[in-house]
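Undergrad: Build the 3D model from these lines:
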Amino acid sequence: MPKKRGNNEGTIYKRPNGTWCGQITLGRKEDGKLKRLTFYGKTRQEVADKINKAINSYNAGVLVEPSQLTLGSWLNTWLFEYKKSSLRPSTLQSYEYLIRYHINPALGHYKLKELRPEHIQLFYNEKLKEGLSPRTVKYIHTLLHGALKQAVKNNIVARNVTEATILPKQRKKEIRVLSLEEQQRFLQALEGERLKAAFIIALATGLRQGELLALTWDNVDLKEGTIKVKRSLKRVKNFDPSIKKNTILIFQEPKTSSGIRIIPLPPAAIEELKEHRKRQLEEKLKAGEVYEDNNLVFATELGKPIDPRNLLRTFYRIIEKANIDINFHALRHTYATRLLEANEHPKVVQEILGHKDITTTLNIYSHVLPEVKKAAAMKINHLFEVDNKNKKSK
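TA: The predicted structure is shown next:
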């Protein structure tokens, strides 16, 4: 039974799945039927707020009739009213960018009720011709499918037209791995660098750039020789009007639970971290009261988080010095490749890297597996060897 509603709330009730639903009636259509709008939320208050917002918009004459609602307007509503609270800041930024830069210029003007599968399919095909990767097109598809799925739930459209489209085949991305000789050149180029330890840890643990910059000393156990990964540092677009900045640095949780993990440290990396800790304490003493202690393992000389862009500037200067052409992620790929080359089990590599599924690990590092399989076969080769000496005596 619906809970008694407050003023101007419409009908609000709890659904069997635990979420809340609310409906309001705003006059009648030309055919005499009632105009009804439906809203969903995780709490009763969330639904009540959405209803009040819709009523205020209606009274101000700016509420759009469902039949006149464009894809561009709906995507904005879907992203900021339905998805924002459940998305990581970096994902919100990605969605907003794809909508603004790719989807709306091509499809935003279509009314939802007029949008057809061929409109979406042509859009995908054109984006591929423009040079967008199949992976990005699939990401756009995921976004559109989610937005239109919600539109179906809200009875704005009868079907999700993205379900009738065909996605491009995914191309396997080539990965760059340092050779053993290049790895030595890279390590030599680190000598004298203030952030030498950061790049050694990246190469010795496979940490992503954001994970490296978010690492705190309370998640480093130098005695046991382990680090715990719990979050990452990202620079994202600012959607808070109260903050007068276009972008902000934020710490965020991993995408999946597998991203939270404990990684063992090789002895050389432990010693490097000990030396780095000493230098950092000296910097803290030198800076005095202006030092901002965030307990970060890798911070600026004043203790503040290092902007990912600044770390990359240092990285590219180092690889230029070493005469190597790689990106930062190649350090992670190199780490994983070295483990597999040493016959480490792929399941162990998956857990250390924080991949949700072992299939991801196997697909990315399939170039190493033939040699690993060959080495495995050689381990049982002796079982098939005939003892020629005994054979001759018979």
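
Undergrad: Every contact and neighbour count from this point should use C-alpha atoms.
TA: Fine.

Undergrad: Would you map the strands across the stretch 251-394 of the chain?
TA: 261-264 (DSSP state E, counting those that start in this stretch).

Undergrad: The stretch 1-150 of the chain too?
TA: According to DSSP E, counting those that start in this stretch, the strands that the stretch 1-150 of the chain contains are 11-14, 20-28, 34-41.

Undergrad: To compare with the earlier structure, here is another sequence to fold:
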Amino acid sequence: MKSFFGPHRHLQSISSEDVKLYINAQLAANNAPGTVNRRLACLGRMFKAMQECSDGPKTIPRFRYLKEEGARKFTLSYDQESSVFKAVEDLDQLRPGPQRGPPRKLDAHRYLELFQVLVETGMRLGEALSLRWGDLTMTASDSLIKLHRIKKLKTGRARTIPMTETCRTVFERVRQRDSHPSGPFADLNKRRAEHIWSRAVKNARIDDPECVIHCLRHTCATRLLRATGNLVLVRDWLGHTTIQTTADIYAHIESESMLLGAAALAASRRAHLRTSHGWLPDHSCFEDFIDGAT
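TA: Predicted coordinates for the structure are as follows:
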């Protein structure tokens, strides 16, 4: 950004048109949409910080993020999830080799709790690390996570997520220990989380390069969509700004649902023929289609 806007450019002088020119320049330099979006996110945070100053401008430049084709969509199966989480847990059992070295930091169990919450809630890593105890409601009747600090949210859209039983159990366990007074994961950091995750994935022998921490968010969303078929619910749960964003990312789940719908129709016809006529058409392709779809 410094090379494009200049090292002495005042942030307040950058307009929406300037941002559009910057986006075009980034694309012309063959940068992927995902790379451009991460740089735009950085620029957006600077704009928001400027606006929050006592003498900051009332309005800031607006821009749209680029559509990311082929965005990461890797999701964990339940078996893979168990393997990775077990590998994380095992990291605290490692002992120094014959050459010793500095004392090993035994904190993998804390990051395991973080990963468990991520896959149960679909939160982004930064959102979970920024949680405060006041954001959590854990009463006899309610178990909620309130994400309301706008500047900490990627889309700037506040939302409330219900806790699963597993998620609540993790939070209660963390609170019962001598945890950080600010929040459940306030003593953890992104860099260490990524290091522990990478080691655990390698030890679990998952070779897919898209098996990064963010896949926990996709895993949660995929399971939720398969369980409910409700795209609007998934949009609100994840905090997407538009339903189109959710539909684009999880279109493959919608396709699976369509196949299951076709299989259900075929099964309905088979049941009718069996009960009404006592026979079924002898079409192997008919059977193969149903078996393949289900």
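
Undergrad: Switch the strands of the stretch 1-150 of the first structure over to a markdown table; also include mean neighbour count and distance to Val47 of the first structure.
TA: Output for the strands of the stretch 1-150 of the first structure, formatted as a markdown table (neighbours: other Cα atoms under 10 Å; distance: least, Cα to Cα, whole Å):
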| stretch | mean neighbour count | distance to Val47 of the first structure |
| --- | --- | --- |
| strand 11-14 | 20 | 7 |
| strand 20-28 | 17 | 6 |
| strand 34-41 | 18 | 5 |
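
Undergrad: Run a quick neighbour tally on Lys391 of the first structure.
TA: 8 (other Cα atoms under 10 Å).

Undergrad: Now do it against Asn381 of the first structure, distance only.
TA: Per Cα to Cα, to the nearest Å, Lys391 of the first structure is found 19 Å from Asn381 of the first structure.

Undergrad: Val220 of the first structure too?
TA: 43 Å.

Undergrad: neighbour count winner among those two?
TA: Ranked by neighbour count (other Cα under 10 Å), Val220 of the first structure and Asn381 place Val220 first, with 20 against 10.

Undergrad: From what I see, the more buried one and Thr226 are in contact.
TA: Yes - Val220 of the first structure lies in contact with Thr226 (Cα atoms under 8 Å); the separation is 6.1 Å.

Undergrad: Next secondary structure after the biggest helix by length in the second structure?
TA: Identified as the longest helix of the second structure according to DSSP state H is helix 251-277. Later in the chain than helix 251-277 of the second structure, the nearest helix or strand by DSSP states H and E is helix 284-293.

Undergrad: between that following helix and helix 251-277, how big is the angle?
TA: 140 degrees (axes from the mean of the first three to the mean of the last three Cα atoms, to 10 degrees).

Undergrad: Helix 284-293 of the second structure: how far from the chain's middle?
TA: 35 Å (Cα atoms, centre = their mean, to the nearest Å).

Undergrad: If you count neighbours, what's buried in that helix?
TA: Ile290 (16 or more other Cα atoms under 10 Å).

Undergrad: Stretch 167-175 of the second structure too?
TA: 167-168, 170-171, 174.

Undergrad: go on, stretch 368-378 of the first structure?
TA: In stretch 368-378 of the first structure, counting by 16+ other Cα under 10 Å, buried: 368-369, 372.

Undergrad: Next, format the residues you listed as CSV and append distance to His333 of the first structure.
TA: Putting those into CSV (distance: Cα to Cα, whole Å) gives the following:
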residue, distance to His333 of the first structure
Val368, 11
Leu369, 14
Val372, 16
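
Undergrad: Contacts only, for Leu37 of the first structure.
TA: Counting by Cα atoms under 8 Å, 6 or more residues apart in numbering, Leu37 of the first structure makes contact with 23-26, 154.
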